[in-house]
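Enquirer: One predicted model, sequence on top.
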Amino acid sequence: MRIEDVQALASLAGRALLASLPAYDESSALALGERLRREGLDADFAAAAMTQARLRERATAKLGPDARRMLFTVDGLEQATRAAVADRRAALLAAALPPGAHVADLGCGIGADAVALARAGLRVLAVERDPVTAALAEANVRALGLADAVEVRTADATAVDLSGVAAAYLDPARRGEGRRTRDPEDWSPPWSHVLRTAERVGAVVAKLAPGIPHSLPPAGASTEWVSVDGDVVEAAVWFGRLARPAARSAVLLPSGETLDARDVPPPRAGAPRTWLYEPDGAVIRAGLVAEAAELVDGTLLDPTIAYVTADRLLSTPLMTAYAVLDGVPFSLRRVRDLLRAGGFGDLVVKKRGTAVVPESFRAQVLPGLPARGSGPTATVVLTRVMGQQSALLVEKV
């Protein structure tokens, strides 16, 4: 995409065209493109508009109704923060700062976080190095009626003047030459710059990939792993006066349930009990399985596997609960016999700590079930129990 394309799509004519397009449907896209060209629309402009219709359709699940008024690139949409996460972060920043404080969004992308910060009552300096992406961010804040609260500046985030800024938000790009980079110094801006910004500004939050090592954030910072509807979407490191008391936390959205790291002993491991709990991915990423197990007086199936088992049933967003119905040492024959005895006709396979491919295992088991396609669906968990490969027949609570 070129800046000229952004300007054309953001114009009155462009916005009117986008508003007139039906919801994107792959099966009718070709016919729609031909119709637009017959109506005299420039072919490139028509193609750009249809691309936006497709991206807006995809973006709605991530950004909500705002997506219908925004402009995107494929990469920009992929890297944009989900609305629920951006809104929560903006609310936390606004609560920690004076009303109307000036905040820098360094590496603002298409502007999703800048929008959330502005709506939280903050003034935003949104900095983006790529001119086209910066143009998209400016078009988006204007389309959402926030131009008075957000200044979009095309500049290098490492060189921008932060005088008068009360806090900074950074989202380092973690791709180089088309692939993800693991070295924090290859990020843009690099991790060392994030640390320098935290020392200079004081109140800083950095959005990172959820797979970061726990050793990356410095002492005094706090890190929270955030999941949305069970999908772990990011790790956020909070510095200075924004840091939480707990060094590590798991945050589950939309419930807002939070689990903090505490000084608890590692849980024991043992045989399956009445209930099996599968911690949310954010709990696992944050290294808080011991804290989750303590909630139910639970133990682990295996010291190295994040499955908790307990005799106590607790309804909590932090873990999904299953009733343990039966269990056998792992083998194709034993699992098939277990399902035959229960009259099951279909199978859901969950796994952790085993190399078995669920789809392949299911395809091998199903042909041997007499009630295939007509009996109830079984859920089987393939995992290790005290080092031994095992299969547990469970029922989700």
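Expert: Yep, that arrived.

Enquirer: When you work out contacts or count neighbours from here on, use the C-alpha atoms and nothing else.
Expert: Fine.

Enquirer: all helices for the chain, in order.
Expert: Per DSSP state H, the chain carries helices over the ranges 3-10, 12-20, 29-38, 43-63, 74-79, 83-96, 112-119, 131-143, 191-201, 281-285, 289-295, 332-342, 358-365.

Enquirer: before we go on, here's another structure to hold up against the first:
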Amino acid sequence: MEMSELRALLTPEGLGLLDELGPIESTAEVARAVSRLRAAGHSPELVSAVVGQAHLRFRATTKFGAFAGRMLFTRAGLEQATRLAVAARHAQRIRSSGITRVSDLGCGIGGDALAFAGAGLDVLAVDADEVTSVIAAYNLAPFGDTAVVRHSTAENALDAPGEEHGAVWMDPARRTAGHSETRRVSSDDYSPSLDWAFDVAARMPTGIKLGPAHDRDALPSDGEAQWVSADGSVVELVVWSGALAREGVRRAALVIRGERSHELTAGADAEDAPVRELGAFLHEPDGAVIRARLIGDVARSLDAGMLDEHIAYLTSDAALTSPFVQSFRVRETMPATPKAINAVLKANGIGRLEIKKRGVDVDPAAFRKKLALRGDAEATLILVRVGDQRRAILADRVPAPA
């Protein structure tokens, strides 16, 4: 968003028009709204700003729920913003440590700062981009003097004389777009740089949010690394230091499903469980557990073994479930060929099929076209490499524990 668009938006006319529009879902609705507002005589800057915000408000409901209806966004800020349910847990950790003030250095649109202020913390929110800092100020305005927003770099804000910071929260932004989560990036690819951020973490209580696929070898050895998944997707890695890091915890997997959360912690990577033959159940560890390398601890809790030493699937005979895995009851196995699979699907009357894969070079969408799905039954097909063989496992999902 350009500053001229933001100025047009932050007027009684602009905000009133935005409220009248309500959330806009599709690109077709966007085009219609632009045409209608331009025909009504509104300026190009105002129309662009209002319609863009209405569309972003719709997209933001997945992260901010009903709060999105009174917030403003930038595209990049919304993409990087923490989900409110996750941010609330960040705030809870800071509050429970006894710290009452937090500096959000690189606050973006203010997603985490909202949770901090909502938890009763005093917040200094800082962003180097002027438009983004103005939007953060708007989003945090309901908290009054509890949440102060400044247009500044993280480095300058931290070094400002007379400022009390308490704890520091950072969500470093990528300097360039298009990075893959699986691509290794250097410290200088971030703003502020990770070298600077980790130096701050060594001196004061700090939380640093990173992509979940961040290079583990580049993490500080004396901090707590917590991988977080929300409703089945791994959304972040947070490095905690000082009073915000729990004693004896170096690896953690926080699994959030709806309003419930479960956490697995350890002092180091867990040793993998031994490999065993496929049993009555197959278990798929949550992505946060895999990233934290705590699969072995989950396996032992289920009396399970690894299906293959290089594949993140567990197997057991006991009908045990865990919040850290999705469990499947095995029906039968077969070679991972369309002919063999189709014979089993036909015999079981399978018309609806979920396809999962791990360790095999298969496009599930393309593979589905080779299958004959007829009948009223449903199942899950798991394509997996076991040793030097490609196997297909027909299974049924086991409901997750409450």
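Expert: Cool, the structure landed. The structure displayed is predicted, hence computed values, not measured ones.

Enquirer: Overlay the chains and give the TM-score.
Expert: Overlay of the two chains. TM-score (TM-score structural alignment, normalised by the length of structure 1): 0.92; 387 aligned residues with a CA RMSD of 1.8 Å.

Enquirer: follow-up on the earlier one: export the helices of structure 1 to CSV and append columns for mean neighbour count.
Expert: Conversion of these to CSV gives the following (neighbours: other CA atoms under 10 Å):
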stretch, mean neighbour count
helix 3-10, 18
helix 12-20, 15
helix 29-38, 14
helix 43-63, 19
helix 74-79, 15
helix 83-96, 18
helix 112-119, 26
helix 131-143, 23
helix 191-201, 16
helix 281-285, 25
helix 289-295, 21
helix 332-342, 16
helix 358-365, 14
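
Enquirer: Kindly state which residue of structure 2 is aligned to residue 289 of structure 1.
Expert: Using TM-score structural alignment as the criterion, residue 289 of structure 1 maps onto residue 295 of structure 2.

Enquirer: What of residue 126 of structure 1?
Expert: Using TM-score structural alignment, residue 126 of structure 1 sits opposite residue 125 in structure 2.

Enquirer: cool, residue 259 of structure 1 as well?
Expert: Under the alignment (TM-score structural alignment), residue 259 of structure 1 pairs with residue 264 of structure 2.

Enquirer: circling back: mind checking how far the match of residue 289 of structure 1 is from residue 22 of structure 2?
Expert: When CA to CA, to the nearest Å is the yardstick, residue 295 of structure 2 and residue 22 of structure 2 sit 45 Å from each other.

Enquirer: what do you get for residue 118 of structure 2?
Expert: Taken as CA to CA, the span from residue 118 of structure 2 to residue 22 of structure 2 is 25 Å.

Enquirer: Pull the number of nearby residues for residue 217 of structure 1.
Expert: The number of residues packed near residue 217 of structure 1 is 18, by other CA atoms under 10 Å.

Enquirer: Could you do residue 155 of structure 2 as well?
Expert: With other CA under 10 Å as criterion, residue 155 of structure 2 counts 17.

Enquirer: What's it aligned with over in structure 1?
Expert: That one, residue 155 of structure 2, aligns with residue 158 by TM-score structural alignment.

Enquirer: and what of residue 223 of structure 2?
Expert: In structure 1, the residue matched to residue 223 of structure 2 (TM-score structural alignment) is residue 221.

Enquirer: Give the burial count for the nearest residue to its match once chain neighbours are set aside, as a bare number.
Expert: Nearest residue to residue 221 of structure 1, sequence neighbours excluded (CA to CA, 6 or more residues apart in numbering): residue 239, at 4.8 Å. Residue 239 of structure 1 sits with 26 neighbouring residues when counted by other CA under 10 Å.
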